[in-house]
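J.: Predicted structure and sequence below. I'll ask about it afterward.
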Amino acid sequence: MTASTAPPTDAPPALRVIRRDGTERPFDDSKIAVAMTKAFLAVEGEANASSSRLHHLVAELTAHVVAALMRHPTPAVHVEQIQDQVELALMRGEHHRVARSYVLYREEHARARGGEGGEAPAAGGAVVHVTAPDGTRAPLDRERVRTVVTEAVAGVDDVDVAPVLAELDRTVYDGITADELSQALVMAARALVEREPNYSLVASRLLLDRLRAEAVSHLAGAREIPDHAAMAERYPSYTKDYLRHAIAIGLVDPELATFDLDRVTAALRPERDLQIGFLGLQTLYDRYFLHERGTRFELPQAFFLRVAMGLAIRETDREERAVEFYELLSSFDFMASTPTLFNSGTTRPQLSSCFLTTIGDDLNSIFQGYRNNALLAKYSGGLGNDWTPVRGLGAHIRGTNGVSQGVVPFLKIAGDTAVAVNQGGKRKGAACAYLETWHVDIEEFLDLRKNTGDDRRRTHDMNTANWVPDEFLRRVVADGSWTLFSPDEVPDLHDLYGDAFADRYRAYEAAAERGEIRVHRTVRAVELWRRMLTMLFETGHPWITFKDPCNLRSPQQHAGVVHSSNLCTEITLNTHADADRGEVAVCNLGSVNLAAHVTADGLDADKLRRTVTTAVRMLDNVVDINFYTIPEARRSNLRHRPIGLGLMGFSDALFVQGLSPASDDAVGFADRSAEALSWYAISASSDLAVERGRYATFDGSLWSRGILPIDSLELLAATRGEGELEIDRSTTMDWDSLRDRVRAQGMRNSNVMAIAPTATISNICGVGQSIEPIHLNLYVKSNMSGDFTVVNPYLVRDLKERDLWDEVMVSDLKYFDGSLAEIDRVPDELKQRYATAFEIEPRWLVAAASRRQKWLDQAQSLNLYLSGPSGRALDELYRLAWRSGLKTTYYLRTRAATSVEKSTLTGTDGRLSGVPSAPPPPPAAAVPAVPPTAPDLDPGQACRIDDPDCEACQ
């Protein structure tokens, strides 16, 4: 086979190749096909030269290379970049021996040219002109480029100007536009991140240089390129101009102009722009900064000040509070949730994160539920819908004397509504449907996310969750029977929990045996449990959440019932579907950056107290400022005023202290940090009650009775049998004085704590998400702007201290998919400290979650990881979660069918590529079984950690 036989690809005719001598030539994809063919023949032999398989394989790989080159930011690419893409294509295709042959071929030719890495890039000796926006051309000002890069590397350890300029020279071409040049600078620094993580900060500063030019030029009406020093001086005046312009075009609330702008802008910290990592700044640029027809004119510190002013707009001393809030946000000690960041200070300040609804059993309620979902999702709300009241398949319809088709057809419409209303065009709409385990449609509900069967009874884009009562788990343990009912015949089960539910459920079972209930079906409990776990493994849904602990420990059980959680399983608030007293629960979220509150010696409790006190005030302000899209949400939020203060950066906090995640020390730190967060949050809300008044439904709550979250464990224990609750109940702080204070002063908020996923805001702050263990120590993350190489900086620090960080280590990390386990020269101590999620026994994650849960009045988004799932492993894990007192669980993540690019190239960003993994071990006998051929889990399309289009909660 020769290159000429490869089918033509659709390469852009303007694409040019920069040769090593600096000259350019038209792009010719046949040369790629020739090179690949030679590499295959060198490995597989001449006998394959005319094979059809090789012909089509080379054509397919060539097409992948061309497609990658077509996404290049400039119309000219260096020959080395083309060869990089060839190597990536071979590695992605799992042709490792061929890729190795190709790498050796490149190295031999590089040595033959007289240099270890080849000749100097061509552009270094050629005259390069830059095309201005008006079309004029001028020679590239290399001195300014060097100055910009020098400024970007200033004060950053282990980085230098020369490598960035060398990478730049590989991409610049004669006639490059000014915008392309600034982008090429960013890409040059980005390419160096995998060899040295600190180049992420360099890339961020280069992106900031580009952003400054974009924002300032837009406001000034002429192109300006201020450096950081110049911008630092004019930041206050720029911010005033920016606010005036944003108000004039209708993006910002005119009320912000009535602040004392001299006072608030004097508090700006321009130097904090330089502390934002590249992924964080790119995320802010893509999603959060205000723009006019795509042109960003909001700089980072102006953004944080706008959010802070919006949250302080009803404070007595607005300026003082705005500065206090700004300090907390811009320092990354605390970060508000995504809806708050999107909309604070704007003309539509919908700042709340999560909405929970109950759907009633009539068409008016069902279609009102669809409308509510659409209105709530429009302004970035994540949705949790309780569908249990809707009658099941085969139930009688009195009005028409017909037979119900069950809840599933209605769920199909709900899923389509979430997709159609994509949160104002900013991100995917997302909802989660909850159903109790006794509902007669539960088995069909389990199948909603399957890719087979009648597509009219599938919801491929909607999350689902089981709302599981304790009585069902008791039947599973005892291998008893379980009866399914239609809720129209057993309506009170929906509102009952604990012993009251168990008693009433048994009474209905007896009535069914007597023939007094029309629609019912009896199944073996363990068989239903097996199917629940099988579907969870195969489709990622429905999640397992526990009804009784959510209600028995709810501070608001006197005012209603918790019927579901939210989109990410951390919110546990009351809902009701009645027209007269209907309530849509609302939660207002924000997260403390735990990594910013620890040192090598442990938790900085005094700093945490200050942060939490201010954060609770900010979240309470959301309740009054919020733009409510439906009256049921406004009524509920103003009555109960719930907030959800959470945390992120837990894994970073462990790294700072040198703790292994699979250790008693890590579990102990989870306990102590959650205890401190709980104590300070409750204290802050109680003190706010003195200043602003108690929330309306305080009387009768657990708070009013002096029962704090740690005390509510006794209420759960009272309904659990022997061996059904295994949870540590130790304390270290002065809880007696806090109980007395809460009883005397009251609480400003019905609920104060919930640990959300923090998918995007943790990227902004540059820390690990929520309470998650680290996924990989080196990986490629995708978002709206492309692929980003991410390296664990704590690991790099420790490896440098041991003289182990080098190109071989980078190569090993890639080869072993970001894991240290198989790298012999890494000490065992570091392997344990930097163990990845699938290397940690999941019991450690449950143990840490159990310690946190005892302090929380709501729940936590807890993902569970199994490297080799089996029926026995799944069964034991979820029974352990129940016994450990957890209220909810989130995604089950099995060993993903992905791997890090195993390229040996330095500075190449690649996507995670699919590689089939071994099937899980066969299930053990007599336990819930997972089919041995079950595919690796795709965790779904909404609110998944590695989904760049999500973050519906945060």
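T.: Right, received. Where do you want to start?
J.: going forward, measure contacts and count neighbours with C-alpha atoms only.
T.: Noted.
J.: If we ignore the residues flanking it in sequence, what's nearest residue 948?
T.: Sequence neighbours aside, residue 783 is the residue nearest to residue 948 in space, at 4.6 Å (criterion: CA to CA, 6 or more residues apart in numbering).
J.: mind listing what the one you found touches?
T.: Contact partners of residue 783, counting by CA atoms under 8 Å, 6 or more residues apart in numbering, are 947, 948, 949.
J.: likewise residue 738?
T.: In this structure, residue 738 makes contact with 679, 683, judged by CA under 8 Å, 6+ apart.
J.: Now it: which helix or strand?
T.: With secondary structure defined by DSSP states H and E, residue 738 is part of helix 735-745.
J.: Show me which residues of that helix are buried.
T.: By neighbour count, with 16 or more other CA atoms under 10 Å as the criterion, the buried positions of helix 735-745 are 738, 739, 741, 742, 743, 745.
J.: Just put these in a markdown table and tack on distance to residue 206.
T.: What follows is those, written out as a markdown table (distance: CA to CA, whole Å):
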| residue | distance to residue 206 |
| --- | --- |
| 738 | 49 |
| 739 | 52 |
| 741 | 51 |
| 742 | 50 |
| 743 | 54 |
| 745 | 51 |
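J.: and the comparison structure, right after this:
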Amino acid sequence: MQLTTFEGQTAAELGRAAAPSADYSQYKTIRRNGSVVPFEPVKISIATTKAFLAVVGGQGATSASIRDKVAQLTEMVVGALMRRKPEGGAIHIEEIQDQVELALMRSGEHDVARAYVLYREERTRERAARGEALANVTINVLRKNGARQPLDMARLRATIESACAGLAATDVDAILGETLKNIYDGVPEEEVNKSSILAARALIEQDPAYDYVTARLLLNNIRLEILGEAVSQEEMGAQYAAYFPQYIARGIEAELLDERLGEFDLARLGAALNADRDLKFGYLGLQTLYDRYFLHVDDVRIEMPQAFFMRVAMGLSLNEVDRETRAIEFYNVLSTFDFMSSTPTLFNSGTRRSQLSSCYLTTVGDDLDGIYEAIKENALLSKFAGGLGNDWTPVRAMGSHIKGTNGKSQGVVPFLKVVNDTAVAVNQGGKRKGAVCAYLETWHADIEEFLELRKNTGDDRRRTHDMNTANWIPDLFMKRVMEGADWTLLSPSECPDLHDLFGAAFEKRYREYEAMAERGELKVFKRIPALSLWRKMLTMLFETGHPWMTFKDPCNIRSPQQHMGVVHSSNLCTEITLNTNDDEIAVCNLGSVNLANHMKDGKLDGEKIGRTVRTAMRMLDNVIDINFYPVKKARNANLKHRPVGMGIMGFQDCLHIQRIPYGSDAAVEFADESMELVAYHAYWASTELAAERGRYPSYKGSLWDRGILPHDSLNLLAAERGGYLEIDRTERLDWNALRERIREHGMRNSNCLAIAPTATIANIIGVSASIEPTFQNLFVKSNLSGEFTVTNEYLVRDLKKLGLWDEVMVGDLKYFDGSLGRIDRIPAELKSIYATAFEVDPKWLVEAGARRQKWIDQAQSLNLYMAGASGKKLDELYKFAWTRGLKTTYYLRTLAASNAEKSTGRGGELNAVPVTGGYAEARAEEMLPATDAKFCSIDNPDCESCQ
């Protein structure tokens, strides 16, 4: 490319005009000879302008159009580079040029990209002809103490070799070469480690083994930051024991840790730390912990991975008689990834503000005091990392009479706008966004406007773009839909008792109110076809992702605590079903068993599950007594009923291990079998705790006390519903023995099980989230910690066995968004086993969910995926969910019929295609390459606050 002039301007002048003017002084550029110069976006603009002018010359364009295109492309390139190194640093010239080429391709400027590629190749040949060395300067490393010393090549190689130890198909030389390309004279010691991390990360798509290599290299940087010197993994066995008491002392001195932690036998606990377990982390998991969980003082981390797990374990054993023994027991299930506590527990256990609970459910009163008290409670609960579910049904509808002012109510919606803004304002200590879900029963007269809260059109004062919404649907409405009958909307100010009724009692009273409305005895009511409202519910769910479908009657009829009140809503993630009222805010404490870690010889290890569940239930029960409660009503409810919500994750991993397709009868049977096993041991563990510690205070009169176990309560639902219930009733274990034990000892916890989304904690331990099917077999996951390439290890293993894992296969998986369906050379069996979420008929998800729900005393966060969604398909799916007895559903994720055109680029980048639809606002944390799928923000805390 020549320095072409255009309308009197040189390429350099045009490039400077298009370059961004921000301050990039914290960035440097590494030249090919190893020298370092300031990072100057103007040079990107100039090079891009040269490429354009080489193609268009002086014809067919204007200088303004070139400047606009160059400015846009430069902004894309700089943005991509900044995302890779948000804290600043040095960027190799080749990486910059790769990004320029990629930006040109993605923008459709293929001819210009070709000119740019040819230019780069020509310059490479010229340098080779001149015999230029890639690095001909001495590289000195700047130590943390300020000293300079030559780069120790032998140590750098040994570090990379150590990271690759035991991992087949990894190339030490490839990582070393890429590392050296990105360091320079005067490079800080930690930047050498970062360079090796980036070098290994770029290879993850070639083989999942590099995911672990990258994590191990990241450990080097973590050790350097925390210990103040470079310490190898092999040396950490001895280092951990010495470091641990110092860490506890420093945390207490910084007023981060509870002073009681200093009273433990720290030498014994330090000796129990197993450094080898640091090697269990993948890159995404370890980086997530580093960025969001490890304690820090003045932005410098003080917490090593095993110390982190022990700190959590110590915090959960504060009230134990033999604290050290219990802390080691808890540490072992956490650090081996057999069980993982929820995010609030991981954040706060052992700290001075130990808010360990995950979810809070509230009921809002029908007066200004009650409404603003609820909003205040939302703020206080959200401040300390709780996900919120608000029951708004008691608040009078629009047009209802206000006695105090002799005026008319504006309804629920204006107050929900305040709730929305409160969730945004109170951001959980800066760790993650506030998150809330509002629930409204389907008979409420404001339901039609409630359905439209998430629309992007209409009066923005009556829209809530940042909060979630859910329908709380009584069975009677579903019966009217199935039968094509009418439905009457009412105001709770005129029929307040409906809020606390369910089942046959609700149906009887509701019909009485309908008759009153017909006689003109009610002022606010509206009669509409039930099918019309149902269609609008489905339409809004498809268009905006909200409100979610949750079912009031199964939640109440099957509730063990129905003798103490009513379940008025679920929580943010639709898995908690606990009573709420004016005096009680329901609280639930969560954690999840990693099913994949309990597979032995292709089957679930029942004995190990029993051991893990017993320990996990003890940890969860301890949370109730240790927890910091931001509001008194939450403390009262939690101590009175002592509910916990133990869940599962890694379900898809188990299917892969067994080579079972998700969409199959075998998968449904495994869902049934695995949940029965976990449930049996969870309920048994609660009876053991009851024998040791006593029954929960409100036990008398519960379904437990009446000898009715969760799966027995299906009979109650069938009797109340009077039909429309089809579910398998198979049992495999000795439930009579459990009934007899409960009769003798009672239960320690009113509720024991709830399957939460687990997105973040599943990332930490490197398994599939919760009960989710595989999203894609190869994708880039983007969250607050950066961008992470994720590959399906089970698929890669199978493809290697068949000799099919190569660069072409990687390219095909990128192009087809991680789907195997259109890759001809992959056998049909593998396509079935590794079908992705949108390739599985969603009825299989419902069927598996129904089998689990049989055993669960609360509910499950059940996402539904649908390709080529239509009104008919949605209608059939949600009616199917109801007739299968599900208590709740969560997000609906739909995929349009066509995908945007793909492009590929240098540097191993996966294709990025814009998201459209109901979740386009979620781009802060997304999964790429996303087709035009509608998504919630997977791994975004405002979407899955529970975990």
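T.: All right, it came through fine. Quantities reported herein were computed from a predicted structural model and do not represent experimental measurements.
J.: Please state their TM-score.
T.: Counting by TM-score structural alignment, normalised by the length of structure 2, the TM-score of this superposition works out to 0.93. Behind it: 921 aligned residues with a CA RMSD of 2.7 Å.
J.: circling back to that earlier point, pick the one among the contacts of residue 783 of structure 1 closest to residue 638 of structure 1.
T.: Here the nearest of those to residue 638 of structure 1, counting by CA to CA, is residue 949; it sits at 31.2 Å.
J.: separation between the closest residue to the closest one other than its chain neighbours and residue 462 of structure 1?
T.: Take residue 949 of structure 1 and drop its neighbours on the chain: the residue closest to it by CA to CA, 6+ apart is residue 427, 5.8 Å away. Note on residue 427 of structure 1: its distance to residue 462 of structure 1, by CA to CA, to the nearest Å, is 15 Å.
J.: Can you pick out the residue with more neighbours from those two?
T.: For residue 427 of structure 1 and residue 462, the more surrounded residue by other CA atoms under 10 Å is residue 462, and the numbers stand at 26 against 17.
J.: The more buried one touches residue 429, doesn't it?
T.: No. In this structure residue 462 of structure 1 lies outside contact range of residue 429 using CA atoms under 8 Å: 9.4 Å.
J.: Residues that sit against both of the two, list them.
T.: Shared contacts of residue 462 of structure 1 and residue 429, defined by CA under 8 Å, 6+ apart, are found at residue 418.
J.: how much does the regular element (helix or strand) spanning residue 876 of structure 1 stray from structure 2?
T.: Here residue 876 of structure 1, judged by DSSP H and E, is contained in helix 871-883. Helix 871-883 of structure 1, aligned to structure 2 and superposed, deviates on average by 0.9 Å (mean CA distance after the TM-score superposition for structure 1).
J.: Give the buried residues for that helix.
T.: For helix 871-883 of structure 1, burial by neighbour count (16+ other CA under 10 Å) applies to 871, 872, 873, 874, 875, 877, 878, 880, 881, 882, 883.
J.: Translate the first one into the numbering of structure 2.
T.: Pointing back at residue 871 of structure 1 there. In structure 2, the residue matched to residue 871 of structure 1 (TM-score structural alignment) is residue 871.
J.: so what's its match up against?
T.: Residues touching residue 871 of structure 2, when contacts are defined by CA under 8 Å, 6+ apart, comprise 535, 538, 539.
J.: cool, and residue 860 of structure 1?
T.: Applying CA under 8 Å, 6+ apart as the definition, the contact partners of residue 860 of structure 1 turn out to be 569, 570, 571, 754, 755, 756, 849, 853, 888, 889.
J.: List the contacts of the fifth one.
T.: Taking CA under 8 Å, 6+ apart as the definition of contact, the neighbours of residue 755 of structure 1 are 570, 591, 644, 645, 646, 647, 770, 771, 859, 860, 861.
J.: Show me the strands in the stretch 51-200 of structure 1, by range?
T.: Ranges of strands in the stretch 51-200 of structure 1, per DSSP state E, counting those that start in this stretch, are 76-78, 129-131, 137-139, 176-177.
J.: what range in structure 2 does the last one sit on?
T.: Equivalent residues of strand 176-177 of structure 1 are located at 187-188 in structure 2, counting by TM-score structural alignment.
J.: what does the matching stretch contact?
T.: 139, 140, 141, 142, 143, 144.
J.: Compare those residues and tell me which is most surrounded.
T.: With neighbours taken as other CA under 10 Å, the top of the contacts of stretch 187-188 of structure 2 is residue 141, carrying 23 neighbours.
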